[in-house]
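Enquirer: Pasting the sequence and the predicted model now:
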Amino acid sequence: MKFINTIKNIWKIEELKNRILVTLGLLLVYRFGAQVVLPGVDAAQLANLSSQTDGGLLGLLNAFTGGAFSNASVFALGIMPYISASIVVQLMGIAVPYLQKLQKEGESGRRRINQITRWLTIAITLVQGPGYIYNLFATLPSSAFLIESNVTFVVSSVIILATGTIFAMWLGEKITDKGIGNGISLLIMVGIIATLPQAFIQEFVSRVIESNGGAIMVLIELVIWFVIILASVMLVMAVRQIPVQYARRTASGGYEKNVFGSRQYIPLKLNASGVMPIIFAQAIMFIPAAVAGLSQSETAQGVTAAFSDIFGFWYNLVFALLIIIFTYFYTAITVPTNKMADDLKRSGGFIPGIRPGSETAEFLDRIMSQITLPGSIFLAMIAVFPAVIVSLLGVQQGWALFFGGTSLLIMVGVAIDTMQQVNSYLLNRHYDGLMKTGKNRKAVA
């Protein structure tokens, strides 16, 4: 009953209700587009493409796009070109003075960086599009293509794929502006969730119907799944509280003096970068196999095989290292310890035992480095857990993707971030938060 009351409270807030409806509507448009097949492709002959994406790197890409990749959809490339462009722009921001200048210009600089990212997204899509089309030629029979001229089909399809990616990017930005949650992350999460029921059904059939372990194995897997979800939630929510003391000015006998005010805390998150290191690392992991595939040498073929097996040792080792590196990188650019120290000094606050100013910034930076190391290692361990459970329990690869890895961490991180935004609306309107129970709060006059 209390949960139902909380849901009712959500719908009482007109702005929040409209934002939720806009978000659901735009997500529905994205899911509809994922089912629209490219013009000139016979949808009835896509079985070979679906079997190609049952596992491995292509299976993961298909999960990110919510099945659009195996459907030869207009959204087949999904939002990944935009993620790749964002990575390139942020990496260039470290070394390119022009981008560094834009980062310091506030809102106008952010808009300019977003525009650069959009143009780079188009460029990346125009490179990836022909590769996807030629993969269709190599996978599907010639009778699956209804346009006789290959040149016409390639040109038109690349333009459509680029348009689909830009449209998906626009949907994500509109969700962020007009809806609730981070739009780009929500598009990825919805695509992942779309493949969850089918993956579980395939695992259930394998275990129960085909007598490969029975129902008890399904129950054990579900228990492990919930434990991993709990661990992921703890990772996302864990914080290190730094005590802060504020000085309060009082007037006494014509003189002003400072007395100690209330003690508060600066919450430094164990995983301040959220799911972005996972997304960044996953985007980078597509590169080695793609580059090695251009060569026919034995070494290149070995690299292609190693980095196409997302459950293999070398893939997961490199993946884990990239996650740790990107966690440090993204934390460094999203947690401005110098600005935090300056704001603390201006507001009359200080960390007990630490001098305000540069020493406070160095202290915060040192604490962030200390908590980021275990956080990044834990994040990497959860990310590679699907490979562990496949080798130990023989779980179906499609179902194993949800036992940690990119899929689960994105779902947990995005779900918590969205719930926190809904929670803030409820608290601002004097209702109990989404993660709490109880009755309406009365406004304090």
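Expert: Arrived safely. Here the structure is a predicted model, which means the values were calculated and not measured.

Enquirer: switch to C-alpha atoms for all contacts and neighbour counts from now on
Expert: OK.

Enquirer: Assign a three-state SS to Pro243, would you?
Expert: strand (DSSP: H, G, I helix; E, B strand; the rest coil).

Enquirer: Quickly note the distance from it to Pro374.
Expert: Between Pro243 and Pro374 the distance is 21 Å, computed by C-alpha to C-alpha, to the nearest Å.

Enquirer: Also Arg118?
Expert: Arg118 is 34 Å from Pro374, by C-alpha to C-alpha.

Enquirer: Likewise for Ile159?
Expert: When distance is defined by C-alpha to C-alpha, Ile159 is 44 Å away from Pro374.

Enquirer: Equivalent analysis for Ile224, please.
Expert: Remark: distance between Ile224 and Pro374 (C-alpha to C-alpha) = 22 Å.

Enquirer: again, but for Tyr246
Expert: Plainly put, Tyr246 is 30 Å away from Pro374 if you go by C-alpha to C-alpha.

Enquirer: try this one side by side with the last:
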Amino acid sequence: MSMSGVENLARLPELKKKLLWTFFLLFIYRIGVHVPVPGVDSIALADFFESAKNTLFGLFDMFSGGGLRNLSIFALGIMPYISASIILQLLQVVSPELARMQKEEGAEGRKKITQYTRYGTVLITVIQGFGIAVGLENMTSPTGAPVVIDPGWAFRLMTVITLTAGTVFLMWLGEQMTERGIGNGISMIIFAGIVAGFPRAVINTFQLLKAGELSVFVLVFMIALMVAVLVAIVFMERGQRRIPIQYAKRMVGRKMYGGQTTHLPLRVNTAGVIPPIFASSILLFPATIANFSQVEWLNTFSNMFRPQTILYNVVFVGLIVFFCFFYTAIIFDPKQIADNIRKQGGFIPGIRPGAKTREYIDKVLTRITLWGSLYISAVCVLPMVMIAQFNVPFYFGGTSLLIVVGVAMDFMSQIESYLISRQYEGLVQKGRIKGRR
């Protein structure tokens, strides 16, 4: 943001209020991450996570903002809500009733779907919470110390209630942040959790360097790779395909309207950071249950889906590509866009209005979405090679960088849009005052 933007920020109390709400709610979230679940030996749990930092536990701990490492009330993070959202969006494709509710009932229909998502979040949290409680009872630190002080049904019930209440409160916190603050509350919570882990990741990296487990050459190469990935993310997130739109001239009364040329911008990455978050959520749900279980076939399944394995990365890429196309299809309807262009008297040069325009937009969108999905897959999978070869912490992974950069760019763009809209309103008001005079 430029200096003029900062000066304008000081003159806009409404924007300052939204920013204060955002930071205040994020502060509450970070406090909750350090409130532990009763009945757990925190030292034994910390020793266990230190030995499992580059496994699925480490990845899940990253998305929970360190809540799983502390087994806090926010240990499950916001991932159950994301899982419930995925299920509801998939059901809209196969359920005509949910699709009609989303499209035809407007705000009331979306309110009902949001309510169903909340119910699904509670159900998923109860299942995951019970699985974690049972798994913790069978878990020991590398020194052999039990993680749970007094195992039994009392501990399981307390853990399920605590984790469910924490996730529901976190879901409410995200909704309040979206309504009262700036940006998407759920994305901001994930963003805050990842950023909060960066200092610990830097310290761990230098400890590896000091212990001789990481060479200076590898560290320099890792930093250079991070800068390159960061530049690539910013470049691709700003990339778009502009389809020219020509509007025909038409008479309205005695005035001539139309005749101008504009464009329809199609982003290379229309889905944003949603695909890697959804894909990670899908992979983490069954793998987390398996990791907390002592059943042999579940543990075999968990070992097959370790982040460093080929199978995990192949499935991860497949899910990213799928969700890129799926989420783009949900938020961008070529038929609706083509109809709006035709109703406004516009057309794409060389393309007939109506069905041909829809087919052309859909064809272009499919092509750029393919490249966008490959770009996201490359960013998310490339650092996995670094983790497997050089023991790099998860916080330097491509998924975390993609989320941090994507959410930060969206946050800044919303602030700039807010500033521009308020400046425009100010100009309109000045024009009206001058006109009256």
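Expert: Perfect, I can see it now. If you're wondering where the values come from, they're calculated on a predicted model, not measured in any experiment.

Enquirer: coming back round to it: so which of Tyr246 and Pro374 of the first structure has more stuff around it?
Expert: Tyr246 (20 against 14; other C-alpha atoms under 10 Å).

Enquirer: Not counting sequence-adjacent ones, nearest residue to that one?
Expert: Using C-alpha to C-alpha, 6 or more residues apart in numbering and skipping residues adjacent in sequence, the residue nearest Tyr246 of the first structure is Gly349, 4.2 Å away.

Enquirer: quick one: contacts for that neighbour?
Expert: 244-247 (C-alpha atoms under 8 Å, 6 or more residues apart in numbering).

Enquirer: And for Gln128 of the second structure?
Expert: By C-alpha under 8 Å, 6+ apart, the residues touching Gln128 of the second structure are 285, 289.

Enquirer: Relative to the first structure, what is the average displacement of the host helix or strand of it?
Expert: Using DSSP states H and E, Gln128 of the second structure sits within helix 106-137. Compared with the first structure after fitting, helix 106-137 of the second structure has a mean deviation of 0.7 Å; criterion: mean C-alpha distance after the TM-score superposition for the first structure.

Enquirer: So which bits of that helix are buried?
Expert: Residues of helix 106-137 of the second structure classed as buried: 109-110, 113, 117-118, 120-122, 124-126, 128-137 (neighbour count, 16 or more other C-alpha atoms under 10 Å).

Enquirer: Check stretch 268-286 of the first structure too.
Expert: For stretch 268-286 of the first structure, burial by neighbour count (16+ other C-alpha under 10 Å) applies to 268-283, 285.

Enquirer: That one maps to which residues in the second structure?
Expert: The counterpart of stretch 268-286 of the first structure in the second structure, counting by TM-score structural alignment, spans residues 266-284.

Enquirer: Now do the end-to-end distance for the matching stretch.
Expert: End to end - C-alpha to C-alpha - stretch 266-284 of the second structure spans 31 Å.

Enquirer: so which helix or strand takes in the nearest residue to Ile122 of the first structure once chain neighbours are set aside?
Expert: Using C-alpha to C-alpha, 6+ apart and skipping residues adjacent in sequence, the residue nearest Ile122 of the first structure is Ala162, 6.4 Å away. If you go by DSSP H and E, Ala162 of the first structure is part of helix 150-178.

Enquirer: in the superposed pair, what's the mean gap between the helix or strand harbouring Leu219 of the first structure and the second structure?
Expert: Leu219 of the first structure is located in helix 215-237, with elements delineated by DSSP H and E. Comparison of helix 215-237 of the first structure with the second structure after fitting gives an average deviation of 2.0 Å (mean C-alpha distance after the TM-score superposition for the first structure).

Enquirer: Could you tell me where stretch 348-368 of the first structure falls in the second structure?
Expert: Aligned using TM-score structural alignment, stretch 348-368 of the first structure spans residues 345-365 in the second structure.

Enquirer: Compute the first-to-last residue distance for the matching stretch.
Expert: Chord length of stretch 345-365 of the second structure, first to last residue, is 22 Å (C-alpha to C-alpha).

Enquirer: how distant is that stretch from the center of its chain?
Expert: 32 Å (C-alpha atoms, centre = their mean, to the nearest Å).

Enquirer: buried residues in it?
Expert: Within stretch 345-365 of the second structure, the residues that qualify as buried by neighbour count (16+ other C-alpha under 10 Å) are 345-348, 353-354, 357-358, 360-362, 365.

Enquirer: before we move on, what about stretch 382-401 of the first structure?
Expert: Within stretch 382-401 of the first structure, the residues scored as buried using 16+ other C-alpha under 10 Å are 382-390, 395-401.

Enquirer: Touching it from outside, list them.
Expert: For stretch 382-401 of the first structure, the surrounding residues in contact (C-alpha under 8 Å, 6+ apart) are 54-55, 59-60, 196, 199-200, 202-203, 228, 232, 278, 310-312, 316, 319-320, 402-409.

Enquirer: Now, those residues that are in helices?
Expert: Per DSSP state H, helices hold the following members of these: 59-60, 196, 199-200, 202-203, 228, 232, 278, 316, 319-320, 405-409.

Enquirer: Show me which of those are buried.
Expert: Listed as buried from those are 59-60, 196, 199-200, 203, 228, 232, 278, 316, 319-320, 405-409; burial here means 16+ other C-alpha under 10 Å.

Enquirer: Now check the second structure for the residue matching Ile184 of the first structure.
Expert: Matched across to the second structure, Ile184 of the first structure falls on Ile186, judged by TM-score structural alignment.

Enquirer: before we move on, which element is that match in?
Expert: helix 185-196.

Enquirer: got it, and Tyr424 of the second structure?
Expert: Counting by DSSP H and E, the element that carries Tyr424 of the second structure is helix 398-436.

Enquirer: helices and strands around that helix, which ones?
Expert: Here helix 398-436 of the second structure touches helix 3-11, helix 185-196, helix 216-238, helix 355-390, going by 3 or more C-alpha pairs under 8 Å, 6 or more residues apart in numbering; DSSP states H and E.

Enquirer: and of those helices, who's closest to Ala408 of the second structure?
Expert: With C-alpha to C-alpha as the measure, helix 185-196 is the member of those nearest Ala408 of the second structure (8.2 Å).
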